[in-house]
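Asks: 3D, please:
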Amino acid sequence: MDFKLTEEQELLLESVDEVCERFGTEQYFKECDEKHVWPKEFTDALLENGFQSLGLDEQYGGTPVDTQTLMLVAERMCKNGVPIYIYGNLCALKDMTEYGSDEQKEQCFAEVAKGNPGFVLGFTEPGAGSDSSALASTYTRRDGKVYLNGSKSFMTNAVNSKYMLCVARNSEDDASLRENRSKFSMWWVPLRDDEGNLTPGISIEPLEKIGWNMGNTCELHMEEVELEEKDLVGTEGNGFMQAMVNFEVERLIACAQSLGAAECAFEDATHYATQRIQFGKPIGKNQLIQEHITEMYMKIENMRNWVYKTAWKIDNGEPVQIDSAVAKLYCGRAAFEVIDTALQVMGGIGYTKDCRISRLWRDQRVYRIGAGTDEIMIHIAGRAIQKLYQD
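Replies: Have a look, this model is predicted:
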């Protein structure tokens, strides 16, 4: 495996640096974080420079790139201090490009072209987090219409989204078949009209979180939300498998974002260690600080190897069920450990909001939960690894 950057990749990453330097200053992100507002000026700059459609096919207004390049861009964004949740969600649009109707695709990519989320995924529920088979939201056919009922949880950017891709089960299913994932279907749900008014039967409640302050995470409730048959996405009964189509790439991009955030914190802390004078010398000359720096560097290189190798395998058509799960497990843990150690090196200043490491620290912790918990990653990898050794 040769991970040397191509000339095109180097130029692309230089462009990332330029956009971040001009529009993504730390002062700007600090203000957005404090005010709990989306950094629209920055995301508009990403849109104008083509990054918001990177990885999409040309027919959808995008620029096709391989998985490795997509990971490099996500990593570099976060290495520049861009919040980990701002860039990289476009890979989820494969659910729409693979299964959406022409009308649904047109509506979705009209939003993307404006710099808005194409949709918010309605999957997780109050009683169904890691246990996806426990999804309880239902759809019911009545008088030629379809009606949705239920609740969805931890929906990122539901306040900013015009549409939801909602996974629900047929209300006529036998309750004893709750674990039969072939009973799930996917529906295209307008959340609001062109004036921003919520669709009748939809209510959205933002959640207060430890981090991710620039984005919103919401609870969404549906009560007799009226749809039509044309709002079915893909094949009825195949909603669960459709939702899974891009989970491995989504998990890997979370790893790339974690890698970038860890690099950002590492560089800030290491630079500080060469400048901060205590007891008459830079603290970086103390052996314990050198141990911190070395361990951070080691974890970052291990993270990089996992991300790049797994991306290479995806681009070469190799299975990555184990790789993506273990990469997500390792990078989620290691990135937080690196950022936490960086904060320790910074000392008291690292715990203040004047230091961006404190923001990285708050934002990174959720990656041991979101996109698949540590425990579920162990479950996925543990089963798959054992299968390799069965007689």
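
Asks: CA only for contacts and neighbour counts going forward, please
Replies: Noted.

Asks: In space, what's closest to Ser151 - neighbours in sequence excluded?
Replies: His221 (4.4 Å; C-alpha to C-alpha, 6 or more residues apart in numbering).

Asks: Pull the contacting residues for the one you found.
Replies: By C-alpha atoms under 8 Å, 6 or more residues apart in numbering, His221 lies in contact with 149-152, 201-204.

Asks: Let's have the residues you listed in a markdown table, adding neighbour count and distance to Tyr272.
Replies: Formatted as a markdown table, the contacts of His221 follow (neighbours: other C-alpha atoms under 10 Å; distance: C-alpha to C-alpha, whole Å):
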| residue | neighbour count | distance to Tyr272 |
| --- | --- | --- |
| Asn149 | 19 | 53 |
| Gly150 | 18 | 50 |
| Ser151 | 23 | 47 |
| Lys152 | 25 | 43 |
| Gly201 | 15 | 53 |
| Ile202 | 19 | 49 |
| Ser203 | 14 | 47 |
| Ile204 | 19 | 43 |
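
Asks: So Ile300 belongs to a helix, correct?
Replies: Yes. Checked against DSSP: H, G, I helix; E, B strand; the rest coil, Ile300 lies within a helix.

Asks: My guess is it contacts Ala262. True?
Replies: Yes. Assessed by C-alpha atoms under 8 Å, Ile300 is found in contact with Ala262 at 6.9 Å.

Asks: where do the contact lists of the two overlap?
Replies: Common contacts of Ile300 and Ala262 (C-alpha under 8 Å, 6+ apart): 335, 338.

Asks: Those two: which is more packed in?
Replies: Using other C-alpha atoms under 10 Å, the more surrounded residue of Ile300 and Ala262 is Ala262, with 33 against 22.

Asks: The structure of the following sequence is requested for comparison with the preceding one:
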Amino acid sequence: MDFRITEEQELLLESIREIMARDCTEEYMKECYEKGDYPTRFEQALAENGFSLLGVPEEYGGTPVNTMTMMLVAEEITKNGGPHFVFGQALSIADMLEFGSDEQKRDTMEAVKAGKVAFVLGFTEPQAGSDSSAIATTFKRRNGKVYINGHKTFMSNAARAPYMLCLARNADEADNPDKKNAFSMWWVPMDAPGVKIERIKKIGWHMIDTCEVYLEEVELEEKDLVGVEGNGFMQAMINFEVERLYIAASLLGMAECAFEDAARYANQRVQFGRPIGANQLIQEKITYMKMKIENMRNMVYKCAWEIDNGISVQISSALAKLYCAQSANEVIDDAMQIMGGIGYTSDCRISRLWVDGRVHRIGGGTDEVMIHIAGRAILKGYK
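Replies: Next up, the predicted model:
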């Protein structure tokens, strides 16, 4: 495996750095975070420079790149203090481009090309977090129409997205013992009658809305079915492994961002007549932080290489997500300890990383679920 960055990849990363220096300054990030505003200016700048179409198939007007390139860009954005959720449209829309109708694909790509959120994923419910098979939202046919009823939760971007890719159970097969074959995907307009959106207050992630979505007798047409009826669960699973790797790459960048700020501060902050970096306890933190970052990078890059070479990443994507989620939070916490009191203030971006990083041990697959996926698969190899 050769993880050296190509000239084309370096040009992309340099372009990201230039865009961020202009449209994603730390002052702008603080302003968005304090006001709870989405970083629209940065999102639009990425779109205007073609990054919203990076990784999208050429037939849809995109710029195809390999998985490694996508992960490098994701890492670079968070490494420079940006939010991870402004990039990665190619991953989030993969289900729609794979299974959507021509009309649904057109709606999706119009939003993506404009640098906007195309749709929100309607999977999680109050009783169905890690256990997606417990989804209780239903669809039922009546008088030539389809009616959706249910309650989705933790829907990021629900207040901004024009559509929801909604996973729902066939109400007529509620007692089907094979739960996975009872689900279908539906294309739900977020402004349809019967859709009610309520924002959730969070301790972090203040730049992006997270919502409860209530669906009461939401009327759809048969044309709003996405993919094959009864195959919704398997359609939802198709891109999970790459999405987990994307989260891991973003966490790698967050850890690097915190580490670099802390290392610079350790050289500048003078206590008892010398920089605190001269103290062995600080050097120990810096050393272990660096070691964790190197491990994170190796896991992310190796998994990306495996995907690009057609190798199964069932185990390696789960391990990368698990290790990066835990290690990034440890690195960021050590960075805050090195920064001391200033690190706990809103003037220091480490405080933002510290609060925002914690959710990644929950979202995208909890630590416990990643252990279950990896552990079960690992043991199968030794039967």
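
Asks: Quick check: TM-score for this pair?
Replies: Remark: TM-score between the superposed chains equals 0.99 [TM-score structural alignment, normalised by the length of structure 2]; 383 aligned residues with a C-alpha RMSD of 0.8 Å.

Asks: Now which residue in structure 2 aligns to Asn213 of structure 1?
Replies: Taking TM-score structural alignment, the alignment pairs Asn213 of structure 1 with His206 from structure 2.

Asks: how many neighbours does its match have?
Replies: By other C-alpha under 10 Å, the residues close to His206 of structure 2 number 19.

Asks: Surely it is within a strand?
Replies: No. Going by three-state DSSP, the assignment for His206 of structure 2 is coil, not a strand.

Asks: excluding its backbone neighbours, what's nearest it?
Replies: Gly36 (4.9 Å).

Asks: Show the contacting residues for Gly194 of structure 2.
Replies: Contact partners of Gly194 of structure 2, counting by C-alpha under 8 Å, 6+ apart, are 214-218.

Asks: let's go with 10 Å and repeat that
Replies: Counting by C-alpha atoms under 10 Å, 6 or more residues apart in numbering, Gly194 of structure 2 makes contact with 147-149, 214-219.

Asks: before we move on, what about Glu43 of structure 2?
Replies: Neighbours of Glu43 of structure 2 in contact, by C-alpha under 10 Å, 6+ apart: 23-24, 51-52, 83, 85-87, 114-117.

Asks: now the strands for structure 1?
Replies: 120-122, 138-142, 145-156, 163-170, 184-190, 202-206, 217-227, 232-233, 277-278, 281-282 (DSSP state E).

Asks: Quick one: list the elements packing against the longest one.
Replies: If I follow you right, that is strand 145-156 of structure 1. Using 3 or more C-alpha pairs under 10 Å, 6 or more residues apart in numbering; DSSP states H and E as the contact test, the elements touching strand 145-156 of structure 1 are strand 120-122, strand 138-142, strand 163-170, strand 184-190, strand 202-206, strand 217-227.

Asks: Same list (those strands) but as CSV, adding distance to Val16 of structure 1.
Replies: Formatted as CSV, those follow (distance: least, C-alpha to C-alpha, whole Å):
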stretch, distance to Val16 of structure 1
strand 120-122, 26
strand 138-142, 43
strand 163-170, 29
strand 184-190, 33
strand 202-206, 31
strand 217-227, 27
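
Asks: quick one on the thing from earlier: which of the contacts of Gly194 of structure 2 are buried?
Replies: The neighbour count (16 or more other C-alpha atoms under 10 Å) marks 147-149, 214-219 as buried among the contacts of Gly194 of structure 2.

Asks: Could you dump the residues you listed into CSV with distance to Lys140 of structure 2 added?
Replies: Listed next are those as CSV, based on distance: C-alpha to C-alpha, whole Å:
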residue, distance to Lys140 of structure 2
Tyr147, 5
Ile148, 7
Asn149, 9
Tyr214, 16
Leu215, 13
Glu216, 12
Glu217, 9
Val218, 10
Glu219, 10
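
Asks: any idea how far the residue nearest to the spatial centre of structure 2 is from Glu212 of structure 2?
Replies: By C-alpha atoms, centre = their mean, structure 2 has its centre lying nearest to Ile247, at 5.2 Å. Ile247 of structure 2 is 23 Å from Glu212 of structure 2, where distance means C-alpha to C-alpha, to the nearest Å.

Asks: Helices of the stretch 251-391 of structure 1, residue ranges please.
Replies: Secondary structure of the stretch 251-391 of structure 1 (DSSP state H, counting those that start in this stretch): helices located at 287-315, 321-346, 356-364, 374-387.

Asks: what's the angle between the longest one and helix 321-346?
Replies: Translated: helix 287-315 of structure 1. 150 degrees (axes from the mean of the first three to the mean of the last three C-alpha atoms, to 10 degrees).

Asks: Please apply the same query to the shortest one.
Replies: Helix 356-364 of structure 1 and helix 321-346 meet at an angle of 150 degrees, taking the same axes, to 10 degrees as the criterion.

Asks: which residues in structure 2 does stretch 283-292 of structure 1 match up with?
Replies: Counting by TM-score structural alignment, stretch 283-292 of structure 1 pairs with residues 276-285 of structure 2.

Asks: Between the two ends of that stretch, what distance do you get?
Replies: By C-alpha to C-alpha, one end of stretch 276-285 of structure 2 lies 12 Å from the other end.
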